[in-house]
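> predicted model and sequence follow; I will ask about them next.
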Amino acid sequence: MQSLSLATAAWRFRDCSTKSWLTASVPGCVHTDLLAAGKIPDPFWGVNETGLQWIEERDWEYKTTFTVSAALLAEETVELIADGLDTVATVTLNGEEIARTENMFISFRWDVKSLLRVGKNELVVRFGSAMAYIRSHRTDHAPREINDPVGGCTRIRKQQCQFGWDWGPRFVTAGIWRDIRLEAWSANRLESVRVSQTHATDGSVTLALAPELTRADTKATTRWKLALGEVTVASGTGTVIVVKNPQLWWPSGQGEQPLYRLEVTVAAADGSPIGHWQKRIGLRTIALDRHKDQWGESFQFLVNGRAIFAKGANWIPAHTFVTTLDRERYARDLRAAVAANMNMVRVWGGGIYESEDFYDLCDELGLLVWQDFMFGCTMYPGDDTFVASVEAEAVSNIKRLRHRASLALWCGNNEVWAINCHDLVKPEFAAYRRAYDRVFHEALPPIVADHDGATPYWPASPWRGDTAADHPSGEIRGDTHYWDVWHARHAVKDYEKWSFRFVSEFGMQSYSSPATNATFCPPDDNNVFGPVMENHQKNRAGNQIILDYVSRRYRFPKGQDELIYLSQLNQAYCMQTGVEHYRRLMPRCMGALYWQLNDCWPVASWSSIEFTGRWKALQYLSRRFFAPALVSAHIPGDEGAIIGNYRTSTVREVHLHTSYDAPVAVTGVLRWNVFHLDGRSLLQGKKTVALTPGESAKQQTLDLETLLEKHSRDSLYVRFALEVSGKTVSEDTAFLTPPRFLALPKAKKTAAVIKITSPKSAELTFKSPVFQHRFAFDFAGVDFHATDNFFELYPNESKRVTVTFDKPVTLARLKKTLAHHSLADTY
């Protein structure tokens, strides 16, 4: 087979209402091309987003010329392959129309040999306005809108969050967003290879190869080679491979991630080559285990037969303009996920089926992928044309991703059922219900079975059956999105009210750091309630809800930077409360995926990693509450207020629990202390504890009744830690009242020693004479990553942190730019 890249050709584009042609990039999109040409301002800066909505109303045309050789045209078949056209495209080759498309997620292939000529050829792709398409197609489909402020985005198979979401801007773009090329071949072509694994009780793994040819050929010969690194494990002829001593692939934290290189070559009976296929695969089994148990029905992932507690977060497109994404950008956030002890990411259904770079990294890093199909929140059509397009989309992406070691689940949609279920059961919504069932219960399941066959399918997230959308049912079966905390403004302790089986969404917003905000907002207009910051807060009630939760827990801040810090502390506290509760429920609950890991632009959102790559407090705390060996405090009771705003409290005890999900049992030592804020130790103890894989246990109850009779709860804190092999692996502080009531001491001076260890790394040591809660440090104008931040600084104990920098640094610069503070410094 011969291939000719068209992405590397010289492309031009134009607004079809003009005759002016500009230089284009392929892959790319209209917005990035306009920006590169200097025709629009930075879409992320200020309120520029609102002034760029005209782009979605225009038609755009891309064209290029390329040279075809006589050798390429000598092949029997020459095909034009477009891996991604966004979205309403008319494709013309040498003046002849060859196709019209209306699905962004399909890889198209057209036979174009008869239209090509030796020498110069011209290819034109005209993109019609997506908005014009929406206004003229499926106009009777008008469901309640959830996230699209204009309406109609579900009528078209296009990245849904382009139309706006409650964390993302509205940039309805167009363009050739993935690779485009010519492929020429004769006689036959190897399209793909389906690989099935059978794991025997003796430990061996049998791989069954099913080559998929464009033209059936029962006499074709299959040759294969399996290698691990530079070592060839086996090679041979046929469609069965037996690996006698396999190295199994495991999720992060459960083992290693060996990836075998599988090469398959298919030849015709006369020996002429049909095709070559090469992929990296992991030898493993993944199953969604739903067996009857004492609580109802389990919902857990089994990898190589081992139950895995899914620890992770939801993934949205890592850039508003997805064509800008490359391996380095994906790696930044996915490596951060693994650094925070995560083992799963959920690719959310309002974005895109991600690129090969994304899945390569997940395979390498051991991040299981919960893969939504691209449907989110609002009800979708179910007409024949729409369903046929969805089926083609599913086949295209299943075949592309089914070999992935990290692929754990195909999920039909995000929240379409959960948000609309109360309508979908009504007679007047029968047509919408029929459309829903047709797509998610009739079309997708057999396609997953036919073209994958190994990866489980789940019809929706959340899903507990078509009559169960309430919280009690989530305690029995299925997965849950729990949003009473945040959207309903329930108390954070409400996380502890429910014993869900698997929680695939829950979250709390915070503001991005002042450094990230400065990338889109001028210093004189950066008020969080001002027009610029409001434009970068896409949840209508977002600011009010942030302030609500912050005010319940913290004192009024002395400035906006302190408010930002408090919003991040609150977000981290909320997610910590939820995750630790879900881990304490193990094995009843077997997953906690918070919303969300990343951002698509600089914004106030639920993310733990800012658009610039800076870690919020949540990302640092994730490393702690997702740690393999965790000690957490459960404090029964609560504090409230009665008439007259007099405080009341039912807090008397602290329960210390261990949660453990590493694969090998160990013995640990649990330690606890109750301190007065003046530094006195009032109670201490320790206990040897057994840590068993997959188990959570209440190890100790601290009865504080006597201490509370002698000391105000406003002056106490509980320090607890878990040691394994003499090393502290988990540690934190618990308060007996909201920290706004604590008389936290302020450090007159915190010792900070900086030691340069290389041109791009340093070691920091902090020491304080008093307790400092969620001590955080920063370097003004310096990009860095730290092994820890937002930590507890205990009196007269040194805390050592390793910091790496994107660029070489000097000791003088670090001393000049270092700043630090803790909770007590915010008021």
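Good, I have the coordinates. Nothing here was measured: the structure is a model prediction, and the numbers come from that model.

> from now on I want contacts and neighbour counts done on CA atoms only, so please keep to that.
Will do.

> tell me which residues of the helix ranked longest in the chain come out buried.
If you go by DSSP state H, the chain has its longest helix at helix 560-584. Judged by neighbour count using 16 or more other Cα atoms under 10 Å, the buried positions of helix 560-584 are 562-584.

> how about the secondary structure of the residue lying closest to A786 once chain neighbours are set aside?
Sequence neighbours aside, V803 is the residue nearest to A786 in space, at 4.4 Å (criterion: Cα to Cα, 6 or more residues apart in numbering). Classification of V803 using DSSP: H, G, I helix; E, B strand; the rest coil returns strand.

> so which helix or strand takes in Q197?
Element membership of Q197, judged by DSSP states H and E, is strand 190-199.

> how about the residue nearest to H490 when sequence neighbours are not counted, secondary structure?
Counting by Cα to Cα, 6+ apart, the nearest residue to H490 once its immediate chain neighbours are dropped is D484, at 5.5 Å. Following three-state DSSP, D484 is assigned to coil.

> surely D484 touches K497?
No - look at D484 against K497 with Cα atoms under 8 Å: they stay out of range, at 11.0 Å.

> any idea how far D333 is from the residue positioned nearest the centre of the chain?
For the chain, the residue sitting closest to the mean C-alpha position, by Cα atoms, centre = their mean, is W315 at 1.7 Å. W315 sits at a distance of 10 Å from D333 (criterion: Cα to Cα, to the nearest Å).

> how about I146?
Taking Cα to Cα, one finds I146 at 28 Å from D333.

> which of these two has more neighbours?
Taking other Cα atoms under 10 Å, I146 and D333 do not tie; D333 has more neighbours (23 against 16).

> next, the one to line up against it:
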Amino acid sequence: MFYKFFKYFLVFLCLSACCENESNQYEQTIDEHWTFKNVEDVGWLPATVPGSVHTDLITNKIIEDPFYRINEDTLQWIDKKDWEYRKTFTIPNNILEKEHVQLHFEGLDTYANIYLNDSLVLKANNMFLGWQVPCKPLLKEGVNVLRIVLESPIKIGLKKRERLGYELPNAVNDQSEKGGVGKKQVAVFSRKPGYHFGWDWGPRLVTSGIWKQVKVVAWDTAKLTDVFIHQKKLDETEASLIAEIEIKASKDFQADIEILIDSTRKINKEITLKKGVNNLEIPITIHSPELWWTNGLGNQKLYTIETIIKENNTIIDAVSKRVGLRTIEVIQKKDDLGKSFYFELNGAPVFMKGANYIPQDVFLNRVSKADYERIIKAAVESNFNMIRVWGGGIYEKDIFYDLCDAYGILVWQDFMFACAMYPGNDAFLDNVKKEAEYNVKRLRQHPSIALWCGDNEILTAWNNWGWIDQVTKSQGEAVKNRIWKAYEDVFHDILPNTVNKYDRDRLYWSSSPSSGFGTLDSLTAGDYHYWKVWSNKEPFSKYNEVIPRFMSEYGFQSFPEFESVKKYTEEQDWDIYSEVMKSHQRSSVGNENIEYYMLQNYKKPKDFESFLYVGQLLQAKGITTAIEAHRRNMPYCMGSLYWQFNDCWPAASWSSMDYYGNWKALQYGVKEAFKPTSVIPFQKGDSLEVYVVSDELKNQNAILSLKALDFNGKVLFNEEKVISIKSNSSTLYFSEDISNIVKKKLLKKSLIHIELIGEENTEIDDNVFYFTEPKDLKLTNPNVSFNCIKKDDTTFEITMNSNILAKNVCLRSDVKGRFSQNFKDILPAKNYKILFYSEGKDITIDAFKNSLKIMSLFDSF
């Protein structure tokens, strides 16, 4: 805590010194007292910046909540209008005397014409870029007026589509018909998030706005325009780094460069700066470096390296970077079965555990720092070590990557292209080149960035989804070739060359899924997306058969919990086939598929609330089956990233956490399935096999205990064995014919409880195995009892037990907070301790206990 305070104190001192001296830096954020209007209107309304047109319309009560019931349908007019934002501001008089004054726009959505005092200074056309505009000649003493006219992305998109002269194939995630423009999809023509135009888990709400901060920045003499701490060599004894520094100077002069490492070590260098852009390299050596590790494998040491320019001992500019020292490689070596694909961190192979991440809201300004902290902490608690930032969303805000750095979550970073072919004209390609350079340079310092991936599913779609034939038959061979050339220009030229130039030590992976650069996906090489469970109604058991080298996408849907559904529905909507529930389900086969799989695995739920509960159990059952299969098959398979972690609105989807941040059964399930050391039972034919999987980097000794029990707790089989768990491995430790464990007539009313006991009798992991599907289990009504104590101001401990098996016990509370475990099987005569983390401090034990609701699978039918 002191370290963090001290770092910010140093930065404060630097900035204070700058503000006191006329020759130094000045920065003013312009974020208050904006107004906005439809350009066709006369009256102005209050606006929020950063923000969006939709959220400003909501705040001013012009429109209703777009997420409530089917309000979305009535709001499609918004994206066809042009909107104007206005702000008057003053800056201190002495700032006008500075040599350079700029307006910085960190994010504009998307087609923005910027006027300063009625002079056009910028025409922005890319939501993923930051913009810097020299403005000194146009500024004046006193009041200045800044206007931003946001042109309709739909109207511009339609013009670009018409000018292109041919059709681009896409996966029809762009819900253009809902938007009132027929089958004229326009998402690919704008460098803006694809999911804003709709997806099979999201609404169509095409935003405009000023989505990041606006600043006035002024400086004299020189400015640090880029600092990159490039790691050249790393071993146990020494880290060799190069500070690659870009300085823009307004004159020739002698300067001092000072580099501080964790505020304790200083490097000084005298240099001569020439007027214009100067590039220099300064070597840095750190002895006995502390390495950066992923969650679960070690600490996340981040060195603070500050670069300071001085003239005559006066600070001109300073930049601070947080640097994690680690090596990361994607190992692709030929073997007897194909080619490996795994991440090696600091020389150790690491099985990647995590999920695909989408933006947390359609309206990005509503995602707070607390929201980012909550979701990354959920990833950490769920034993993730990787998140894939998917290509139909955004290059996330800096805070996202800062948190991944701090908590040890690696990022598979897609460029923002997904499920469609894109234009190839010069203006589009030039825009993409600027976008790629800007974001690679912005994010490359983060140790959490594991690789750069060109696109999501485009290579697969072009070759396997019928697009080649579709284009050739309808538009001819020449158009087909032109579309493919555009693909190669972006994904085989611009993007790899950008990564190679600005972040040369990281892998560029051209498309996900694929087995190599420009090569189609395969189970024996590269990464893989598997969707036949869900799309083709293959059974969950197929997850045990389809094992790739790295599974970067697979998934199964569920609904949010009942309390979440209540927030966007009315009682009349409480049927999965009601108009509202279908509207909040964007997969064309979604609700039907959930019901189909449910009846294959579970008894028909008795009511709507029970259906939501069982649907979550179903999702957890499917995905944890896949996770266990992937981990069981390491090192052949070395990654499992399910689809998807979160939601951008309240809906049925593949998420493990709903839009409101509530953990579904799946999130609790993956927390268990991704434990560093896991015991995994698996039925192979007539035999029961038990594997132990370890991500640990050292061996450990344990006791493996197996007990077969009937649902009343009677022991039918008992075996213990001392085992040595190999580091970073999956090992089979038990195999026995099921008939030697439990008699056939007892299979529907018995289970096997497997425990892994470590030193001092501590439980490393446990798992429960059933011999049949949940619908065939002979469950009876359990008597679940519990007691509560208050551990501290925000934490309650619940002790639970049951007289007989209580399957999938779900705890709910009206108190805002979260349980440490949920949806657990409570075995007879065994005590379970579960924590509840309250978001409030003034909750009494009685109030909390009275708020608790308990439901088990038996209660659902």
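Noted; the coordinates are in hand. Bear in mind that the values here come from a model prediction, so they are computed numbers and not experimental data.

> and the TM-score between them?
Here the superposed chains carry a TM-score of 0.94, computed using TM-score structural alignment, normalised by the length of the first structure; 804 aligned residues with a Cα RMSD of 1.9 Å.

> who has more neighbours, D484 and K497 of the first structure?
When neighbours are counted by other Cα under 10 Å, D484 of the first structure and K497 differ, and D484 comes out ahead with 15 against 8.

> what residue of the second structure matches up with that one?
With TM-score structural alignment as the criterion, the equivalent of D484 of the first structure in the second structure is K532.

> hmm, E538 and that match touching each other?
Yes - using Cα under 8 Å, K532 of the second structure makes contact with E538 at a distance of 5.7 Å.

> identify the contacts common to these two.
Common neighbours of K532 of the second structure and E538, using Cα atoms under 8 Å, 6 or more residues apart in numbering, do not exist here.

> next, the mean deviation of the helix or strand harbouring A318 of the second structure compared to the first structure.
Taking DSSP H and E as the criterion, A318 of the second structure maps to strand 314-323. Superposing on the first structure places strand 314-323 of the second structure at an average distance of 2.6 Å from its equivalents, by mean Cα distance after the TM-score superposition for the first structure.

> which residues touch that strand?
14, 17-18, 23-25, 220-224, 227, 229, 302-310, 445-447.

> all helices for the stretch 1-150 of the first structure, in order.
30-36, 70-73, 130-136 (DSSP state H, counting those that start in this stretch).

> so where is the first one in the second structure?
Taking TM-score structural alignment as the measure, the second structure aligns residues 53-59 with helix 30-36 of the first structure.

> for stretch 495-513 of the first structure, list every residue counted as buried.
495-496, 499-513.

> W292 of the second structure contacts I328, doesn't it?
No - counting by Cα under 8 Å, W292 of the second structure stays clear of I328, with 10.5 Å between them.

> now for those two: what residues contact both?
By Cα under 8 Å, 6+ apart, no residue touches both W292 of the second structure and I328.

> those two - which one has more neighbours?
Counted by other Cα under 10 Å, W292 of the second structure and I328 do not tie: W292 has more neighbours, with 25 against 21.

> the more buried one maps to what in the first structure?
Using TM-score structural alignment, W292 of the second structure sits opposite W249 in the first structure.

> which non-adjacent residue is nearest that match?
Of all residues beyond its chain neighbours, the one nearest W249 of the first structure is Q257 (4.6 Å), with distances taken as Cα to Cα, 6+ apart.

> circling back to that earlier point, next, the angle from the strand holding Q197 of the first structure to strand 273-281.
Interaxial angle of strand 190-199 of the first structure relative to strand 273-281 (axes from the mean of the first three to the mean of the last three Cα atoms, to 10 degrees): 40 degrees.

> strand 190-199 of the first structure vs the second structure, average distance?
So strand 190-199 of the first structure averages 1.5 Å relative to the second structure (mean Cα distance after the TM-score superposition for the first structure).

> tell me the SS of D825 of the first structure?
Once three-state DSSP is applied, D825 of the first structure turns out helix.

> so who does the corresponding residue of the second structure for it touch?
For D825 of the first structure, the aligned position in the second structure is D859, judged by TM-score structural alignment. Counting by Cα under 8 Å, 6+ apart, D859 of the second structure touches N781.

> how many other residues sit next to the alignment partner in the second structure of T92 of the first structure?
Matched by TM-score structural alignment, T92 of the first structure corresponds to Y115 in the second structure. The tally of other residues near Y115 of the second structure (other Cα under 10 Å) stands at 17.

> thought Y115 of the second structure was touching N144?
No - using Cα under 8 Å, Y115 of the second structure is not in contact with N144, being 10.6 Å away.

> show me where the stretch 301-450 of the second structure has its strands.
303-311, 314-323, 328-331, 334-335, 338-339, 342-345, 348-350, 352-357, 386-389, 410-414, 449-453 (DSSP state E, counting those that start in this stretch).
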